[in-house]
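*Asks:* After the sequence you'll find the predicted model.
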Amino acid sequence: MGHRARSRTRRNCPSLQEQLVHTTFLEELVFWTVKFEFPQKMVCLLLIMLPDTDYKEALTQAFVLHYSRISMMLERSTDPDTLSNRVVHVSVQLFSNESLAFRMAENLNLLHVMVISLKYMMGKILIQNTLHDADKNFHYVVDCGRQVMKEHCYWPLVSDLNNVLSHRPVAVKFMSDDNLLEMWFTFLAMFQGMNVNQREMTQHVEYEPNTYYAAFSAELEASAYPMWALVSHLIDSSSIDLTKRVLTSCLIALQDWLDAINFTHPHMNDSMQVSFHLPLHRYFSVFMCQAIKHQGLSLQEILPPRDVLTLIMMHPLRVQCFHWFPTFILTITITIISSHLISSHRDMERMSGVTWATISLTPLGISDEFMQPGQRMRD
């Protein structure tokens, strides 16, 4: 059903068609602007008449029609930094208008175009994930050594998405569309477990890998920023249904990920590798926290079944126990045991039983030699 819905979206979306037929001179002008990577004089020409309301709407429509082509130019450019700045210089002036952005989302499927463009860009640089047993891991993640990641070629697309999600009507439309949420979490799953670090036990690591910067930057920009843009609109009980939709889609994505990496029980004897990147866990924890702290839901209403919760908790717990976890990554564990979520001592006792029952040094694979200082990580 989801695949048919996505196919129908592509058929009904002019921006995603293989052939784009221009009907106005302005559309032709935008095409050549994209083709020649946004020459400065062309950009100035396009923007000079923005005070005219009719022209601004026509330019925004032409820009959206060519949006998927813009994403292709970004990944192919020999100077992605300059191109990115010029693209955003145009888009920020078009998408900052709430009513205009909403009309583009309604009439030209702008949100679908943005998410599909991001998925397409990242889908071309996927490699097999190596967490746990690589022979049984069928999950694919982005290759952090590729230009798209190192040069932040995705940045203009994410910036535009954050811009439109800052408008409440657009964000509500995003969170109300199950098909769109499914595509978004499929995109985020490409970062889940990326850039696996392997502990080196036999030789000195002469040079630290530089992929860690690309990985952390991507998770922050492409995952965390849109997340906070969405959460900012979920401020009271009137938006509970939206929060539940997001949590449901996120939980499905988490379960699919656990299946893909063949993680079926919480007992891991694998202390030699770790990935810091768990964006699906981040979303699940933050939206759960928002639901309980600001929207009046109880913990029992939104917690997944205990067996699923145990599996979900293990990767964040694993990293925390190893003292490898960066401070800005929010985890499901923090959410569950946080005083913000637990309203009574009885709840604390009950959740402590669920949370800490899964923490065992032996299943986590912690050994004496693991805790020795001076050991370093490599990719």
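*Replies:* Arrived safely, thanks for sending.

*Asks:* Please make it C-alpha for all contacts and neighbour counts, starting now.
*Replies:* Fine.

*Asks:* any idea which element the nearest residue to residue 332 once chain neighbours are set aside lies in?
*Replies:* Leaving aside its sequence neighbours, residue 332 sits nearest to residue 285 (CA to CA, 6 or more residues apart in numbering; 4.6 Å). In this structure, residue 285 is located in helix 279-294 according to DSSP states H and E.

*Asks:* same check, this time on residue 183
*Replies:* helix 178-189.

*Asks:* next one: residue 9
*Replies:* Taking DSSP H and E as the criterion, residue 9 maps to helix 2-11.

*Asks:* That helix - contacts with which helices or strands?
*Replies:* Contacting helix 2-11 under the criterion 3 or more CA pairs under 8 Å, 6 or more residues apart in numbering; DSSP states H and E are the following elements: helix 178-189.

*Asks:* What is the helix it packs on packed up against?
*Replies:* Judged by 3+ CA pairs under 8 Å, 6+ apart, the packing partners of helix 178-189 are helix 2-11, helix 110-123, helix 168-176, helix 240-260, helix 279-294.

*Asks:* Can you give me the buried ones in the first one?
*Replies:* Neighbour-count burial for helix 2-11 flags 6, 9, 10 (criterion: 16 or more other CA atoms under 10 Å).

*Asks:* Can you lay out those as a markdown table showing distance to residue 34?
*Replies:* Below are the buried residues of helix 2-11 laid out as a markdown table (distance: CA to CA, whole Å):
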| residue | distance to residue 34 |
| --- | --- |
| 6 | 26 |
| 9 | 24 |
| 10 | 21 |
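
*Asks:* now, among those residues, which is nearest to residue 289?
*Replies:* Closest approach between the buried residues of helix 2-11 and residue 289, by CA to CA: residue 6, at 30.4 Å.

*Asks:* here comes the other one, which I'd like you to weigh against the first:
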Amino acid sequence: MFYRTAAAQQQTAAARQNVCSRLGFQLLATRPSVAQHHQLQAAAPSQWGSASRGAASLGLLRVGSLVAMSCIADEALAASYTTEEPVASASGFGVAAAVATQVPKESMGKPDSSANLVLTAGAFVLPHPDKMHKGGEDWYFIAKNRRAVGVADGVGGWAEVGVDAGAYARQLMRNAADVADAATRGNGDGGAESSEILERAYGLTTVRGSSTACVAVLNGDHLAVSNLGDSGLLILRAGAVAFHTPQQQHGFNFPYQIGSPDSMSDPPQSAQRFEIRVQPGDLILLGTDGLWDNCFDEELACVLRYCRDQSMDAPKMAEVVAHYARHRASDSKFASPFAYSAFQAGFAYMGGKMDDITVLICLVQQPAKM
């Protein structure tokens, strides 16, 4: 009951077969080769790698123009942006935020070193048009006193029983920020790992609901990542995709999730854990499924290369990427990652998937270059 449902799942088997036969050739254009196919999971569009390059080029011949179009399309929304967290009485919502992690005092005056890398981060939340009044169901955190960030996506099915589906994600992320800050208070480096932050934040969250979550912590030049569900993290190095967390799905459009005791959700220990060595200049992109369901990896790399060419800071890049994903979500003829996953699972679906979109951008830097 408490998981996202696709419009395709409402169709009969006969209708699915009919539409698939008509749309299949479009989706096949974005499929991996036969040699690559066996390495993929049916509902894991983020793992397609180089196979997505063809799809990324569709409609992306002039990325600058397309980014501008996507931002103009949401011009009315931009006028109502606020830096406050969503409240039930809000009439509209959008948020842009940025914070640079504090440089440990003991590193002041020392030569730059990969051992004291820091993050400069910015985030942008773009709610589903129908959920603007309550600020959507996604949230994020950027820790003040350490190198930790995260995103969460509240499971929308809770709205069917009168529960604010975004409340769990917001409280979980506030708790994660508190845990991350407390872990390094008075201690310049080291501290909690990503899995510890997620598990402790989960233990402190008391509201009803459930959500997916992705938490990342920078310790020296190592990025520890815990990802549960279909939110995720991507790393770009020299403009190319270097790493992307795989999605965790029980079935098509049914992601792993953590939640309150009455949610029958997964334990936080189910999160997949990764440790990746990063270097100055790397760009880290965290997002909820509203991003990954609508944009291919190589497509995002192209958009972010454009952003860096325009010397945008992290908050502006997050805003541009969110608007770009919204542009894709509203395109009914786009063979999106979500459409491809639906096709692989035997459902008829074409176009993007309208959803809340949360984007968090981190630039890996040496302190002297902040």
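*Replies:* Yes, it's here. Since the model is a prediction, treat every value here as computed from it, not as a measurement.

*Asks:* what TM-score do we get after superposing?
*Replies:* Scored against TM-score structural alignment, normalised by the length of structure 2, the superposed chains reach a TM-score of 0.26; 149 aligned residues with a CA RMSD of 6.1 Å.

*Asks:* Can you name the next helix or strand after the helix holding residue 9 of structure 1?
*Replies:* The helix or strand immediately downstream of helix 2-11 of structure 1 is helix 25-35, counting by DSSP H and E.

*Asks:* Now that next one: buried residues?
*Replies:* 26, 27, 29, 30, 31, 33, 34.

*Asks:* For residue 40 of structure 1, give me its contacts.
*Replies:* residue 86 (CA atoms under 8 Å, 6 or more residues apart in numbering).

*Asks:* 7 Å - rerun?
*Replies:* Contacts here follow CA atoms under 7 Å, 6 or more residues apart in numbering; on that basis residue 40 of structure 1 touches nothing.

*Asks:* Relative to residue 99 of structure 1, how far out is it?
*Replies:* According to CA to CA, to the nearest Å, residue 40 of structure 1 stands 28 Å off from residue 99 of structure 1.

*Asks:* Residue 291 of structure 2 is in contact with residue 326, isn't it?
*Replies:* No - taking CA atoms under 7 Å as the definition, residue 291 of structure 2 is not a contact partner of residue 326, at 8.2 Å.

*Asks:* separation between the residue nearest to residue 154 of structure 2 when sequence neighbours are not counted and residue 96 of structure 2?
*Replies:* Using CA to CA, 6+ apart and skipping the chain neighbours, the partner closest in space to residue 154 of structure 2 is residue 211 (4.1 Å). Taking CA to CA as the measure, residue 211 of structure 2 falls 21 Å from residue 96 of structure 2.

*Asks:* For the two, indicate the residue with more neighbours.
*Replies:* For the pair residue 211 of structure 2 and residue 96, the greater number of neighbours falls to residue 211 (32 against 19), based on other CA atoms under 10 Å.

*Asks:* Just to check, that one is in contact with residue 152?
*Replies:* Yes - counting by CA under 7 Å, residue 211 of structure 2 does reach residue 152; the two are 6.2 Å apart.

*Asks:* Could you pull out the residues contacting both of the two?
*Replies:* residue 169.

*Asks:* So which other helices or strands are in contact with the helix or strand following the helix holding residue 183 of structure 1?
*Replies:* Sequence-wise, the next helix or strand downstream of helix 178-189 of structure 1 (DSSP H and E) is strand 197-199. Under the contact definition 3 or more CA pairs under 7 Å, 6 or more residues apart in numbering; DSSP states H and E, strand 197-199 of structure 1 sits against strand 273-274, strand 377-378.

*Asks:* ok, back up a step: now, among the buried residues of helix 2-11 of structure 1, which is nearest to residue 111 of structure 1?
*Replies:* Nearest to residue 111 of structure 1 among the buried residues of helix 2-11 of structure 1, with distances taken as CA to CA, is residue 9, at 11.1 Å.

*Asks:* separation between the closest one and residue 169 of structure 1?
*Replies:* From residue 9 of structure 1 to residue 169 of structure 1 the distance is 20 Å (CA to CA).

*Asks:* what does residue 110 of structure 1 give?
*Replies:* Distance of residue 110 of structure 1 to residue 169 of structure 1, computed by CA to CA: 13 Å.

*Asks:* Over to residue 180 of structure 1?
*Replies:* To residue 169 of structure 1, residue 180 of structure 1 is 15 Å away according to CA to CA.

*Asks:* So the residue nearest to residue 154 of structure 2: helix, strand or coil?
*Replies:* Following DSSP: H, G, I helix; E, B strand; the rest coil, residue 211 of structure 2 is assigned to strand.

*Asks:* wait, doesn't residue 176 of structure 2 sit right on residue 195?
*Replies:* No - using CA under 7 Å, residue 176 of structure 2 makes no contact with residue 195, being 10.6 Å away.

*Asks:* Counting neighbours, which bits of whichever strand or helix holds residue 349 of structure 1 end up buried?
*Replies:* Using DSSP H and E, residue 349 of structure 1 falls within helix 345-356. For helix 345-356 of structure 1, burial by neighbour count (16+ other CA under 10 Å) applies to 348, 351, 354, 355.

*Asks:* Quickly compare the helices and strands packed on helix 178-189 of structure 1 and say which is most buried.
*Replies:* Mean neighbour count, computed with mean count of other CA atoms under 10 Å, is highest for helix 279-294 among these, reaching a mean of 22.

*Asks:* which other residues reach the helix or strand following that one?
*Replies:* Per DSSP H and E, the first helix or strand lying C-terminal to helix 279-294 of structure 1 is helix 299-302. For helix 299-302 of structure 1, the external contacting residues (CA under 7 Å, 6+ apart) are residue 292.
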